[in-house]
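[1] The amino acid sequence is not available; the structure is as follows:
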């Protein structure tokens, strides 16, 4: 294990960027598994492996759970499962960068609605313009199924943030994930088991375990380390790079070639995400999200 002193030598922004890379690489590499067991099957296997890992490394704080916490914890887990299934179903139909950009509309909209300034609504609008450039509906060849699944993931991401803000003062860090990820796995099982049955093999299970480390285990650990040493505003600004990283990894791993207009669309989404963080303030521990992240669910 690395010592705290060694971890402190790594700049916090590097930890945040490494988390972004892990999330998007895990998403890109999931495409091959989706072809084998479907989007639901991939979500179920990945979340189940992640749940096992979190239960091994963190004891669920069951003694701290109050009756009033149960609906929110269940809601978080169910939302996480649905977001994961929705996002994986989206990248089965549309390019990774496009799916990430559409999903990113969720947290941007929540941030705008929670702001006291009407000017904050500019940023989701700018991101929506970027999404239109990414999907190019004027060509008449848009993949409505993929867009709808990505839209479902965006709504789920917004709900996720709202729920975690409600319960962030009660459960933080990996211990919270040991409560919610098993629920997410059970949620995904309703769709995933019928898709995956008959296709499971040692190779499939090994691939799912590797993907679970890339997403969700490693990113949440890196994000927690980063957030201990940087403001939530700075962290959120870096998270705005996710659509761009998704686009680049889509090109490298999945050989998806965007047009010039689609590059411009990604740029608009990134600018909107970064601008939405300006003027923010450092969140108190009561406002931090479970898992240490201010933005990410488990795509």
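    Looks like it came in fine. Computed from a predicted structure; not experimentally measured.

[2] rest of the way, CA atoms for contacts and neighbours
    Fine.

[3] can you pull out the helices in this protein?
    Ranges of helices in the chain, per DSSP state H, are 4-8, 12-57, 69-91, 96-114, 122-135, 144-167, 174-196, 202-212, 218-227, 232-239, 242-254, 260-277.

[4] so what does the second one touch, helix or strand wise?
    So that's helix 12-57. With contacts taken as 3 or more CA pairs under 8 Å, 6 or more residues apart in numbering; DSSP states H and E, helix 12-57 sits against helix 69-91, helix 174-196, helix 202-212, helix 218-227, helix 232-239, helix 242-254.

[5] Which of these sits closest to residue 38?
    helix 174-196 (5.9 Å; CA to CA).

[6] Which strands or helices does that closest one pack on?
    helix 12-57, helix 69-91.

[7] put this beside the first:
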């Protein structure tokens, strides 16, 4: 990626930061609601709701076909959309096996890696140490914390890779109109994810009550936050975007505790705090 592609557009950084914070709050509340629906239609079905309905909403609002894509834009949007779809599926699978806060604490290693990769200051070494310490006390590799499902940990790690790619390719398409780029991306994601959901959940996806919940999940977890994130990406650098994203594990843990009753130990909260601090430290100026 060229230096020109990394250069943020002019804008108010405080408004961009507020938009990103609202995005995270909406995203985590939507995820907590989504977890309630897993037993009814499965993780794949809920992911299909989130991605498919979001794509429809975004297409109706922004009508992106009015601005045709160049070949390079289409390629970046396709990768961006597939990354969104896979990231959603993997993190929902992780939620199905381990608490939300722990899953997102592992997932945030993705944006943390992006931030460290784009900066080589001495404080980055401290950030890496904090992140490693936090992950050590979250993962079931010692006898001082409750055992976590290794399958859920693997899914969260896969989502971390997708989150890093999401930032990279999201930055590439953010030069387009924010709503249009997200609409194209969600369309690409739906073409990838919705067929998987249909195969796994079948006619249950057409249940009216489930569809209403799916609409709420789609708006709160994808349509609104991705639009806000895309708008913030136009002003914030990838590194600063990653710093704001560092609050995600704490917000997810709070959402899991309030909505789902997922209580964490003191050690797990301290580990999450270490990862949040590591991610923020890499981007402080």
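    Yep, it's here. Note that the structure is predicted; figures quoted are calculated from it, not measured.

[8] just to revisit the earlier point, looking at the helices and strands packed on helix 174-196 of structure 1, which is nearest to residue 210 of structure 1?
    Between these, helix 12-57 lies closest to residue 210 of structure 1; by CA to CA that is 8.6 Å.

[9] hmm, back to that, which one of the helices and strands packed on helix 174-196 of structure 1 lies nearest to residue 212 of structure 1?
    helix 12-57 (5.0 Å).

[10] Helix 69-91 and that closest one, what's the angle between them?
    Inter-element angle recorded for helix 12-57 of structure 1 and helix 69-91: 120 degrees (by axes from the mean of the first three to the mean of the last three CA atoms, to 10 degrees).

[11] Report the angle between helix 12-57 of structure 1 and helix 232-239.
    90 degrees.

[12] what's the average distance of helix 12-57 of structure 1 to structure 2?
    Taken over the aligned residues, the distance from helix 12-57 of structure 1 to structure 2 averages 1.4 Å (mean CA distance after the TM-score superposition for structure 1).

[13] Centroid-nearest residue for structure 2?
    residue 163 (6.0 Å; CA atoms, centre = their mean).

[14] measure it to residue 207 of structure 2 for me?
    For residue 163 of structure 2, the distance to residue 207 of structure 2 (CA to CA, to the nearest Å) stands at 31 Å.

[15] if I line the two up, what does residue 85 of structure 1 land on in structure 2?
    Residue pairing (TM-score structural alignment): residue 85 of structure 1 is matched to residue 89 of structure 2.

[16] Provide the aligned range in structure 1 for stretch 21-38 of structure 2.
    So stretch 21-38 of structure 2 sits over residues 17-34 in structure 1, by TM-score structural alignment.

[17] Contacts for the matching stretch next, please.
    Residues outside stretch 17-34 of structure 1 that contact it (CA atoms under 8 Å, 6 or more residues apart in numbering): 41-42, 88, 91-92, 96, 204, 207-208, 211-212, 214-216, 218-220, 222-223, 238-239, 241-242, 245-246, 249-250, 253-254, 299.

[18] circling back: what lines up with the residue nearest to the centre of structure 2 in structure 1?
    Match for residue 163 of structure 2 (TM-score structural alignment): residue 157.

[19] these two touch, right, that match and residue 106?
    Yes - counting by CA atoms under 8 Å, residue 106 is a contact partner of residue 157 of structure 1 at 5.6 Å.

[20] Most tightly packed of the helices and strands packed on helix 174-196 of structure 1?
    Highest mean neighbour count of these: helix 69-91, a mean of 24 (counted as mean count of other CA atoms under 10 Å).

[21] other SSEs contacting that one?
    By 3+ CA pairs under 8 Å, 6+ apart, helix 69-91 of structure 1 packs against helix 12-57, helix 96-114, helix 144-167, helix 174-196.

[22] re the thing from before, make a markdown table from the helices of structure 1 and add distance to residue 63 of structure 1 to it.
    Shown next, in a markdown table, are the helices of structure 1 (distance: least, CA to CA, whole Å):
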| stretch | distance to residue 63 of structure 1 |
| --- | --- |
| helix 4-8 | 29 |
| helix 12-57 | 15 |
| helix 69-91 | 12 |
| helix 96-114 | 31 |
| helix 122-135 | 40 |
| helix 144-167 | 16 |
| helix 174-196 | 12 |
| helix 202-212 | 27 |
| helix 218-227 | 23 |
| helix 232-239 | 29 |
| helix 242-254 | 36 |
| helix 260-277 | 36 |
